[in-house]
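# have a look; sequence and predicted model below, questions after that.
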Amino acid sequence: MNDNAFNALAHEQRRTLLLDLLEHNPQGAKVESSTGHSVLTDAEQGIQVAMYHSHLPKLEDYGYIEWDEDTNEISKGPQFDEIRPLLEFLASNGPE
């Protein structure tokens, strides 16, 4: 295990995305509106900007994901198995 794994899991949005990939590969990168409307709230837009400009590039640099920016599809990257044990631990010991 290296610092990249802990850094990747340090932020809730990155952690959630990686846990989702553990269960369902691939995933969409688009942030969904919690209000059910087609327009994102300011907070949701902020989350989407952070995902596209910070979180997704970081996870891709670490090799944990592969991100197709044209289709907004995210799949497990070549280093995903490096972080899998931590993700499995979090998934089995998370809040109930």
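Thanks, I have it.
# hey, let's count contacts and neighbours off CA atoms from now on
Fine.
# E73 and L21, how far apart?
Separation of E73 from L21 (C-alpha to C-alpha, to the nearest Å) stands at 11 Å.
# tell me who's in contact with E73.
E73 sits next to P26, Q27, G28, A29, W67 when contact means C-alpha atoms under 8 Å, 6 or more residues apart in numbering.
# adding another structure so you can compare the two:
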Amino acid sequence: MTRTKTLLGTGVSQLDRLFTCLSHPNRRRILTTLAESGPRGEDGQASISLDPNDGGLEVPDGDLAPLERAGFVSWDRRSGTVTRGPNFETVRPFISLVREHREELPEDWPEPVVR
């Protein structure tokens, strides 16, 4: 039996989906920022504002959609916020590795934007 599970019977493994999500700098920045953010707001959930007028991240919708589909983030379009999704813990070990080995990463690896 293989240890790689498929998502929703699509034949796409969770690991493939993870690497696809990590393949874009904006998505890496979002996930890293959420991993490094402490709880905020009334619900105690780490969140990122997507309102550039509020000092939030400017992120195209196309960069959020794959993260949302994978369940790594929950995206509230109405309020313009992104929070950790139900599958966020799947990506957390990779983000931790990045944090621990940041000095070994390419110079263009985006820094998290923690507010």
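Sure, I can see it. Everything quoted here is computed from the prediction, not taken from an experiment.
# can you put the contacts of E73 of the first structure in CSV and add neighbour count?
As requested, those are exported to CSV (neighbours: other C-alpha atoms under 10 Å):
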residue, neighbour count
P26, 16
Q27, 17
G28, 16
A29, 19
W67, 22
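# so what's the counterpart of E73 of the first structure in the second structure closest to, chain neighbours aside?
If you follow E73 of the first structure across to the second structure using TM-score structural alignment, you land on T81. Leaving aside its sequence neighbours, T81 of the second structure sits nearest to S49 (C-alpha to C-alpha, 6 or more residues apart in numbering; 4.6 Å).
# doesn't R78 make contact with the one you found?
No: using C-alpha atoms under 8 Å as the test, S49 of the second structure is too far from R78 to be in contact (11.4 Å).
# can you map out the helices along the first structure?
Here the first structure has its helices, by DSSP state H, at 3-10, 12-23, 42-50, 56-62, 80-93.
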